[in-house]
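Participant: predicted model and sequence follow; I will ask about them next.
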Amino acid sequence: MFKKILIANRGEIAVRIIRACRELGIQTVAVYSSVDRASLYVKLAHEAYLLGGPQPKESYLNMEKIIEIAKSSGAQAIHPGYGFLAENPRFVKLCEKNRIKFIGPDSLTMEMVGNKLLARRIVEEAGVPVIPGSKEPIKNNKEARDLARRLGLPVIIKAVYGGGGRGLRRVNRLKELSFLLKVARLEARVSFDDPSLYIEKYIRNPKHIEVQILADERGRMVHLGERDCTIQRRYQKLLEETPSPVVDEGLRNKLGEAAIKAARAVGYTNAGTVEFILDERKNFYFIEINARIQVEHSVTERVTGIDLVKTQIRLADGEKLHLKQKDVSIVGCAMECRINVEDPLNDFAPSPGTIGNLRFPGGLGVRVDSSIYSGYTIPLYYDTLIAKLTVWGKDRKEVIGRMGAALNEFIIEGVKTTIPLHKAILCEKDFQRGRISLSFIERHKLLKRLKASSQTSEKIAVITGCLLAYQERKKTPLKKKRENLWKRGFTESKWQTRLRKI
């Protein structure tokens, strides 16, 4: 087993990896930017080293500096978490060159799955269904128009090296195509350093389903069921659950088999996720393979009892996968809400700032993954995710009720968060019945209704404030006097009685 691991990440995932390493008796090395000195993960790690300035390129994307720290600290392996360098083939090659174990697939596999068009071709040859679309990157606008006509509108533009919802554009009319290609190409160049694009047929009212897989270096492989990631905004996941409310046992087995086929076709090892789109007729199509731990891995852990981060480390150390497919059992349901420092009422504008009063929810089946604390200042340079709230229950109805209670108990002051939006989602009858699609938030006009509700609350607060001020001015006592609870059970002293008479 590894003696020391460097975590090439920050925030809640760094905390999660450090805790898994502690349980395995492994020492941890944290790396941090100049604005992350006071972060919780830096305090929890056995060692911590400054990478550079606040910009990701100066710190968490600085491959050479991370390798240098790994070597000087004696780390035998690097866990990349998610984001930053987690799916960067050049970084994996650099680890291999310096004989440092990268906790994830090898560089060849990473290159294959990173190229979405290449991955499509490979899995299609293995018998996994794919969405009709491009075979090669789009060369020019004419080729794009011809393909769009052949596929039928709407179509969707995707970045060949894309991910995280960036570089995606839906085209409803041919006259929009040239402009949207230009926008998508620019975004792909900025985000992925490659402007290559391809086009697929747009699936109407789709659901986003992904399958968790585990694979050792001897070719043994299992899947751990599906996660439903359909509740999204602009292709960014907000809420995930397992099992999916729309997947039955037969479909689950087919999805699992397809995921294993896809993973075998690219020679996958370690933990990963195979993503699919599910149409209205429950036909599924391959989207991509995520070659890393997912943000939402906690829901799978809760229903399977398998610690995915510890399993990642063991598999990277060369351990055999002892788990067999027949041994995998799903118990109950789990759901995760991503708590982001964003203002849903202001087009999800980032809301960095200093955390004031903070209270995490608790109770049976409630889990919070986070790196924030009261007094912590959230920097504006990184992803807005600050906490993941995961709940478990015996069935979906219990999970929804428990999640609602946990969200009500969750207090984060000093910044705006997505908690109000999560509450609104849970209250929707269609959500409770499992009638969801990628356009759920837009179709139910949740943001518009949330804004109207907020404005009403503000008006009530203003009116209440005016009434209280008026009563104070008129010396009119309130009808219901609030009881001072801490005094309950105590008798008045003589000085209190005398003071009242004066």
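Facilitator: Right, received. Where do you want to start?
Participant: make it CA atoms for all contacts and neighbour counts henceforth
Facilitator: OK.
Participant: in stretch 329-347, what's buried?
Facilitator: Buried positions in stretch 329-347, judged by neighbour count with 16 or more other CA atoms under 10 Å: 330-345.
Participant: can you give the distance of it from its chain's centre?
Facilitator: Here the centre of stretch 329-347 is set off from its chain's centre by 8 Å, with CA atoms, centre = their mean, to the nearest Å.
Participant: ends of it, what's the gap?
Facilitator: Terminal residues of stretch 329-347 are spaced 41 Å apart (CA to CA, to the nearest Å).
Participant: another structure for you, compare them:
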Amino acid sequence: MIRRLLVADRGEIARRVFATCRLVGIETVAVYSDADSDAPHVGEADYAVRLNGGPPGAAYLHGDLIITAAQRTGANAIHPGDGELAEDPEFAAAVADAGMIWVGAPAKTLGVLRSKSETKAIVAEAKVPVLPTFTDAEAVPGFPVLIKPDSGSGGTGMRVVRDAAALTEAIASTRREVGREVYCEPFVEDVRHIEIPIVADEHGAVVPFGERESSIQRRYQKIIEETPSPAVDPGLREELCRAAIVTVRALGYVGAGAVEFLLDTEGDFWFLEMTPTLQAEHAVTECVSGYDLVRLQLLVAEGGSLPMPGPPPIRGHAIEVRLCAEDPAYAWLPATGTLHRFHVPDIAATFRPLAQPGLRLDAGVENGSVVGVHQDPTLAKLVAWAPTRQEAARMLASALTRAQLHGVATNRDLLVRVLRHHAFRTGDMDTGFLDRRPEVFAPLLSAVDAVRISCLAAALAGAAARRAGAAVLASLPSGWRNVPSGSQTAVYDGPAGPVEVGYRMNRHGELAGWWVRTIDPEELDLAGLGQAPEVDDYPETVVVTATDERVILDVNGIRLTFNVHRVGEVSYVDSPEGSVALRRLTRFPLPEMEVAEGSLIAPLPGAVRRVLVVPGQRVRAGELLLTLEAMKLEHPVHAPSAGVVASLPVRPGAEVDTGELLAVLDPE
């Protein structure tokens, strides 16, 4: 029996496991790096142990330190979470050798799964459809093909090659980039990503839990999942589940996991891989099945039998989105900083199955959490469960739109755009959904008038804050004069560049006029600011109320509420129209440091993982120079043009900050 459980992971997965442990009476142990000393999962555990394992990003990968932490705290079981340790056969074996219960797949099975090509061979022998595998470029019979690393996860290193001339070099380049062996398989166009979650016990029972649709992806990583799939009918579901059961038995798998398939438009499917973890999208399966999958994991780890005779019926529809600290419009660049406010409205449950249709939030962060570069960019998983797919999508989009996410850039707007997109609503999707629909990358607050009114709300909230803090004459309206005078102004750095907001108040505190205009950054210190534009085409607006946190405006007879959260010089404005962050600018900014021509600078803080060039080397346009690792993702730095590497001040393993010099390229 499990008495005390250590979770060898962090963030929302650790909190998720702790939630079930509390329900079933199991004591909990958290581990943490220096960067996570104040993280929510640390405070929720009964015991917590600091991992002194070097850089914060590597601390959770030291299996020896984690086993020692379990022994020190008296834990008799270890749950690996859903990260790399969950797929590490050496760690699984070490836990068993230490006399503790391993809540995961058997070490022997993990050893097989480490090689994707070997796994495919075993599955093919069991008569499950698989795509052919080629390790020799000369043996590839046709194109396009997909080059894939033989080990690892997350889509790192995968690339499509469409002609024979580029294949040999692409294989060699990919092998250099990922540092391990690769193989090729046919690249199937217009394909869906379908997975069958399963739980298997050591007594031979294998139970599939329907299918999950995971086709909305970026860089081969899932961001929206749902169950059931709009493309799978009962007959196909039965075929997929049967293939998943055969796969699990062929691999000798025990525990919770998922068998992943590719599904084409004709209904043909092929085995993709077996994922030996409690996947991040397990919450949608819990919603429609009614079962706590973590509880089943613990039951199987203790040697128990599964309590259900077969697949549970599907109840309604569930959709999950992964809310991440990244900017989709800028090549999915991860974002770091302090999460000043993290609030999603109308949440019915956290970290556990829902009792009735509603919203569930599994978050690894809270107000004040610091989002660093050492872990992946996922902040939370938000799930909507409803009787129908349309209701679930609408509920989820509404909650995301009204969420207050202040301090770091997120993919929230893109998620809402996808959920409201006609193609998604009709189930017309595949793994190339985002590549063919650039319109979903537009911010929610994109209408010109909506942005202008949000800027006005920020300016009025700022004025209200100043009046509230005024030492004298605080009751007078902002900017009031007993003779006519110019407008009150504020200058913000907005989503489309600097903007100037102007407004005039009469002696009764009423808004007498207002305007917003885009300005040239070089004109921020000119005396012309503060003068209203000659053409005043802004809607008639009445200030119903304005405080430092809430502004209600009547715009052409329509009342709108704006919540304004100010942190330093930044105002975060949330309204039914969307959200915007506005940083107040000084009219006399300090001069910025000039960057030498040909300089390549770090787009985000991180660690230099690999350097593939040397000073003096001639490079082609687009050639990979080096890679940065941040938030468990690899970010390539390519040559913007042909030239010669003049300077290379960084080395593998070096930590760099945003804006730090990585290389200097003398262009040809």
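Facilitator: Structure's in. What do you need? In this text the structure is predicted, and so the values were computed from the model without any measurement.
Participant: TM value for the aligned chains?
Facilitator: After superposition, the two chains reach a TM-score (TM-score structural alignment, normalised by the length of the first structure) of 0.89; 471 aligned residues with a CA RMSD of 2.4 Å.
Participant: follow-up on the earlier one: give me the subset of the buried residues of stretch 329-347 of the first structure lying in strands.
Facilitator: Judged by DSSP state E, the subset of those located in strands is C333, A334, M335, E336, C337, R338, I339, N340, E342, D343.
Participant: what about the strands in the stretch 301-450 of the second structure?
Facilitator: 317-324, 326-327, 333-334, 337-338, 341-343, 349-350, 358-363, 370-371, 378-386, 404-406 (DSSP state E, counting those that start in this stretch).
Participant: let me have these in JSON lines, adding distance to A124 of the second structure as columns.
Facilitator: Listed next are the strands of the stretch 301-450 of the second structure as JSON lines, based on distance: least, CA to CA, whole Å:
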{"stretch": "strand 317-324", "distance to A124 of the second structure": "32"}
{"stretch": "strand 326-327", "distance to A124 of the second structure": "38"}
{"stretch": "strand 333-334", "distance to A124 of the second structure": "38"}
{"stretch": "strand 337-338", "distance to A124 of the second structure": "47"}
{"stretch": "strand 341-343", "distance to A124 of the second structure": "46"}
{"stretch": "strand 349-350", "distance to A124 of the second structure": "40"}
{"stretch": "strand 358-363", "distance to A124 of the second structure": "37"}
{"stretch": "strand 370-371", "distance to A124 of the second structure": "43"}
{"stretch": "strand 378-386", "distance to A124 of the second structure": "34"}
{"stretch": "strand 404-406", "distance to A124 of the second structure": "46"}
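Participant: indicate which one of these is closest to L6 of the second structure.
Facilitator: The closest of the strands of the stretch 301-450 of the second structure to L6 of the second structure is strand 358-363. By CA to CA, the value is 19.2 Å.
Participant: average gap between the closest one and the first structure?
Facilitator: Compared with the first structure after fitting, strand 358-363 of the second structure has a mean deviation of 0.5 Å; criterion: mean CA distance after the TM-score superposition for the first structure.
Participant: quick one: contacts for D435 of the second structure?
Facilitator: Counting by CA atoms under 8 Å, 6 or more residues apart in numbering, D435 of the second structure makes contact with nothing.
Participant: aligned counterpart of it in the first structure, please.
Facilitator: Aligned by TM-score structural alignment, D435 of the second structure pairs with E442 of the first structure.
Participant: alright, calling it a day.
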